[in-house]
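J.: take this sequence and fold it.
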Amino acid sequence: MIDFASALYLGLRHSAAQLGDYAALTTGYPASLVAAPLARRLAADAAALQGCEAGMVAPSTLHLAIDVFEHLGRTHALIADEALYPVMRWGLERIRGLGVPVAWFRHGDLADLARRIRLRRRGRPPAVIADATRLAGVPVPLARYVALVRRHGGLIVIDHSQMLGLMGASPSPRQPWGSGGGGALRHAGGDPAQRVLLLASWAKAFGAPLATLCGPAALVQAIARDGPTQTHSSAASEAALRAGLHALEINRVAGAALRARLWQRMRRLQAGLRWLARGCLPDLHAPPRDHPLQHVRLATAERTMALHAGLRDAGFRTALLRQFDGRHALAVIVRANHRRADIDALLAAMTRLAPQLPDAARQARRLSSTPMEEPQHV
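T.: The predicted structure follows:
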């Protein structure tokens, strides 16, 4: 089966042979008691890559979200984007359960965010929480977010899991992703001293099962010292830490070439989708996204789901998801280790399936007379 559902964007795998031998998978110590030397090294290297003063490592972004919101909930007014990724929402739901209020602003709407900041709890600086990319796949205007909260003594918390390893410094028309793969702050040209906390999963572009938090040194050190998961959960495993360091070495040596190959594969898929939309699938809608995660949608949910099922039967793994606006989309994820032939085979399969899909007009009439409640996640 040809896989277009995995988010290992750069194709990094980190086999046991590449990581080497180690004495134990875990130390049994919580991170707040004993930080492994590899964890300290990875945290420092991650901070340098992302353009920040300091970093810390955890097994997942959920661990970090719990620690960050526990800390900020005592000192700041929490204001979050309503389209925030679920894992970050889970961290906010926990802190709300402890009695800390959380306000929400309309997705990507700076005017609504400014209004929420004005209405925040009196005397508390704002902590604005958002993803690094908007639903359309483009980066948020991080500099404008920073300027807005700076006037009120606040800070920004950004989940840039979808940018780390892909986007970096000095983007240009010839190199839209920029260089280095350092993520959101590098891409925005931000200063290391700015009040920005960057959370990121490394299980996407870097292919390592861990997460990092990077930002101002004093703030990161306070979260590392006081975070509840730092005391009550195991630290990232030896294998995960070695995978993270291995990813950084590959990024240093071959990251630019991998990103260039990935960009070419993504453009090949986009060109093919445009050709399908002009021909056998005129209802195909694939918003232009300069990101490996491409969203494909047909006129009705039934047609989109039928395309997903047909591709699966034809030997292609894609992902079906429910979008923020309630519609269904097919997630087609391009990776640097896809061959041109893989892209072409997927497009050919979609062409063959087009005549077999449910009739769009008939499905639209049936849906208009039979409303249904769709699940939150597919």
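J.: only C-alpha atoms from now on, for both contacts and neighbour counts.
T.: Noted.
J.: my guess is R242 meets L19, correct?
T.: Yes: between R242 and L19 there is a contact under CA atoms under 8 Å: 6.0 Å.
J.: the two - which one has more neighbours?
T.: Neighbour comparison, R242 and L19: the larger count goes to R242, with 21 against 17 (by other CA atoms under 10 Å).
J.: reduced to three states, what does that one come out as?
T.: helix (DSSP: H, G, I helix; E, B strand; the rest coil).
J.: so what's it up against?
T.: 19, 38 (CA atoms under 8 Å, 6 or more residues apart in numbering).
J.: what distance do you get for it to A36?
T.: 12 Å (CA to CA, to the nearest Å).
J.: following up with a second sequence; could you model it the same way so I can compare the two?
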Amino acid sequence: MIDFASALYLGMSHPAAQLGSYAALTTGTPAALAVSPLAGTLAAQAAALQGCEAGLVGPSTLHLSLDLFDRLGRTHALVADDTLYPVMRWGLERVRGLGAPVTLFRHADLADLARQLRQGTGTRPPAVVTDGTRREGAPVALRRYLALVRERGGLVVADHTQLLGLAGTQPGPGRPWGSGGGGLLRYAGLAPAEPVLLLASWAKAFGAPLATLCGPAALVGDIARDGPTQAHCSAASQAALLAGLNALARNRRDGDALRAALLERVRRLRRGLRWLAQHRLPDLQVSVPLHPMQQLRLGSAGRTRALHAGLRAAGFRTALLRQAEGRCAVAVVVRASHAPQEIDGLLAALALLAGQPAAPRGRAPPAYRESLHVQDCGR
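T.: Predicted coordinates:
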């Protein structure tokens, strides 16, 4: 089966033979007691890549979001996008249960955010929490978020998992993602000293099972010292750290070439989808931004489910996302490692399935819950 459901966008894998040896899989101590030298090296290189002063490595975004909001919940008023990715929401829900002030603003609605900030956050400065991408997949306007919080002594927290490894410096017409793959701060052209905290899973473009939190050195240092998971959970494994370092080395060596290949594959898919929408599937709706995850939606949930089931029967693995109000979408995830003929084969299968009124007989495969976020295939 040809896989269009994996979010390893750059096609990076980290076979054991590439990683080298390690004495033990884990140190047996939490990070608060002893930081692995590999973790320190990876944190510093991750911060440099993302254009930040300092970095912190954790086993997952869940671990780091618990640490992050435990710290900010004691000093800031948290104002979060109402379609925030679930893992970030879990960290917010924990500190709200402990009494921290948490309010929500409408998804990517800067006017609503400005109104809430004008109404005041008490004596605390605001910490605006958002995903690095809007619902349709385009990067958020980080400079505009910063303009709203800067005059109030606040900061911005962004989960830029869907941009790390893709977006980078100096985007333009010829290079819509920019170069370097450093993520949201680099894409916005902002300096390391800006009050921005960047959370990211490395299990997407970089293919490594760990996460980083990067931002101002003093704040990252506080979180590293006092975060609850730093004291009570295992640190990232040595294998995961070696995979992260291998991803950084590959990104330096051939990251821009991989991104160029990925961009060509995405454009190839989108050209074919536009043709299908014009000639075979007039009710086909497709994601707008140039992102590796493209969402396909037909005129009804039934037709969309039939499309997903038909692709599966034809040998193409995609993800069916459950969305709000009974809607659903077929997520087609393109990787740099996809051959052009695999893209063409998927498009040919879509053309053959055009007009099918119902799903094939048999039990339909389960849908992934999207939870109101365009890039939701798990962290």
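J.: can you calculate the TM-score here?
T.: Once superposed, chain against chain, the TM-score is 0.94 (TM-score structural alignment, normalised by the length of structure 1); 364 aligned residues with a CA RMSD of 1.5 Å.
J.: residue boundaries of the helices in the stretch 201-350 of structure 2?
T.: Counting by DSSP state H, counting those that start in this stretch, the stretch 201-350 of structure 2 has helices at residues 217-226, 228-232, 238-279, 301-313, 340-353.
J.: quick one: closest of those to L199 of structure 2.
T.: helix 217-226 (11.2 Å; CA to CA).
J.: for the closest one, packing partners?
T.: Secondary-structure packing of helix 217-226 of structure 2 (3 or more CA pairs under 8 Å, 6 or more residues apart in numbering; DSSP states H and E): strand 54-58, helix 61-72.
J.: and of those, who's closest to G174 of structure 2?
T.: strand 54-58 (31.0 Å).
J.: how far apart are that closest one and its match in structure 1?
T.: Compared with structure 1 after fitting, strand 54-58 of structure 2 deviates on average by 0.2 Å (mean CA distance after the TM-score superposition for structure 1).
J.: any chance of the helices of the stretch 201-350 of structure 2 in CSV, plus distance to V156 of structure 2?
T.: Below are these laid out as CSV (distance: least, CA to CA, whole Å):
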stretch, distance to V156 of structure 2
helix 217-226, 13
helix 228-232, 21
helix 238-279, 25
helix 301-313, 36
helix 340-353, 38
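J.: so which of the ones you listed is the most surrounded?
T.: helix 301-313 (a mean of 21; mean count of other CA atoms under 10 Å).
J.: tell me how far it lies from the chain's centre.
T.: In terms of CA atoms, centre = their mean, to the nearest Å, the centre of helix 301-313 of structure 2 is set 26 Å apart from its chain centre.
J.: equivalent analysis for stretch 125-143 of structure 1, please.
T.: 11 Å.
J.: what sits up against that stretch?
T.: 72, 75-81, 84-85, 107-108, 117, 120, 149, 152-163, 184-185, 188, 190, 287-291.
J.: please redo it, this time with the cut-off set to 7 Å
T.: The contact list for stretch 125-143 of structure 1 (CA atoms under 7 Å, 6 or more residues apart in numbering) reads 76-81, 84-85, 108, 117, 149, 152-160, 184, 188, 289-291.
J.: hey, which of the helices and strands packed on helix 217-226 of structure 2 is tucked in deepest?
T.: Comparing these by mean count of other CA under 10 Å gives strand 54-58 as most buried, with a mean of 27.
J.: which of the contacts of stretch 125-143 of structure 1 fall in helices?
T.: 117, 149, 184, 188 (DSSP state H).
J.: can you lay out these as TSV showing distance to G310 of structure 1 and neighbour count?
T.: Formatted as TSV, these follow (distance: CA to CA, whole Å; neighbours: other CA atoms under 10 Å):
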residue	distance to G310 of structure 1	neighbour count
I117	47	24
V149	48	20
A184	37	30
A188	41	19
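J.: how close does the aligned residue in structure 2 for P141 of structure 1 get to Q50 of structure 2?
T.: P141 of structure 1 maps onto A141 in structure 2, with residues paired by TM-score structural alignment. Taking CA to CA as the measure, A141 of structure 2 falls 17 Å from Q50 of structure 2.
J.: who has more neighbours, the two?
T.: The neighbour count for A141 of structure 2 versus Q50, taken as other CA under 10 Å, is higher for Q50 (26 against 15).
J.: nearest residue to the more buried one other than its sequence neighbours?
T.: G182 (4.3 Å; CA to CA, 6 or more residues apart in numbering).
J.: tell me how far the one you found lies from L248 of structure 2.
T.: G182 of structure 2 is 10 Å from L248 of structure 2, by CA to CA.
J.: quickly find the element holding A23 of structure 2.
T.: Following DSSP states H and E, one finds A23 of structure 2 outside all helices and strands.
J.: ok, it - contacts?
T.: Listed by CA under 7 Å, 6+ apart, A23 of structure 2 has no contact partners.
J.: ok, which stretches of the stretch 1-150 of structure 1 are helices?
T.: 16-19, 37-50, 61-72, 86-97, 110-118, 142-150.
J.: any chance of those in JSON lines with distance to D226 of structure 1 as columns?
T.: Output for the helices of the stretch 1-150 of structure 1, formatted as JSON lines (distance: least, CA to CA, whole Å):
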{"stretch": "helix 16-19", "distance to D226 of structure 1": "31"}
{"stretch": "helix 37-50", "distance to D226 of structure 1": "17"}
{"stretch": "helix 61-72", "distance to D226 of structure 1": "8"}
{"stretch": "helix 86-97", "distance to D226 of structure 1": "15"}
{"stretch": "helix 110-118", "distance to D226 of structure 1": "27"}
{"stretch": "helix 142-150", "distance to D226 of structure 1": "25"}
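J.: out of the ones you listed, which one sits most buried?
T.: Mean neighbours per residue, mean count of other CA under 10 Å, is largest over these for helix 61-72, with a mean of 23.
J.: contacts for that one, please.
T.: 58, 87-88, 91-92, 95, 199-201, 211, 213, 223, 227-229.
J.: is it correct that L42 of structure 2 is in contact with N246?
T.: No: between L42 of structure 2 and N246 there is no contact under CA atoms under 7 Å: 9.9 Å.
J.: and the ones in helices among the contacts of stretch 125-143 of structure 1 as a markdown table, adding distance to L357 of structure 1?
T.: Below are these laid out as a markdown table (distance: CA to CA, whole Å):
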| residue | distance to L357 of structure 1 |
| --- | --- |
| I117 | 48 |
| V149 | 49 |
| A184 | 40 |
| A188 | 43 |
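J.: among those residues, which one sits closest to S172 of structure 1?
T.: A188 (11.6 Å).
J.: corresponding residue for the closest one in structure 2?
T.: So A188 of structure 1 corresponds to A188, using TM-score structural alignment.
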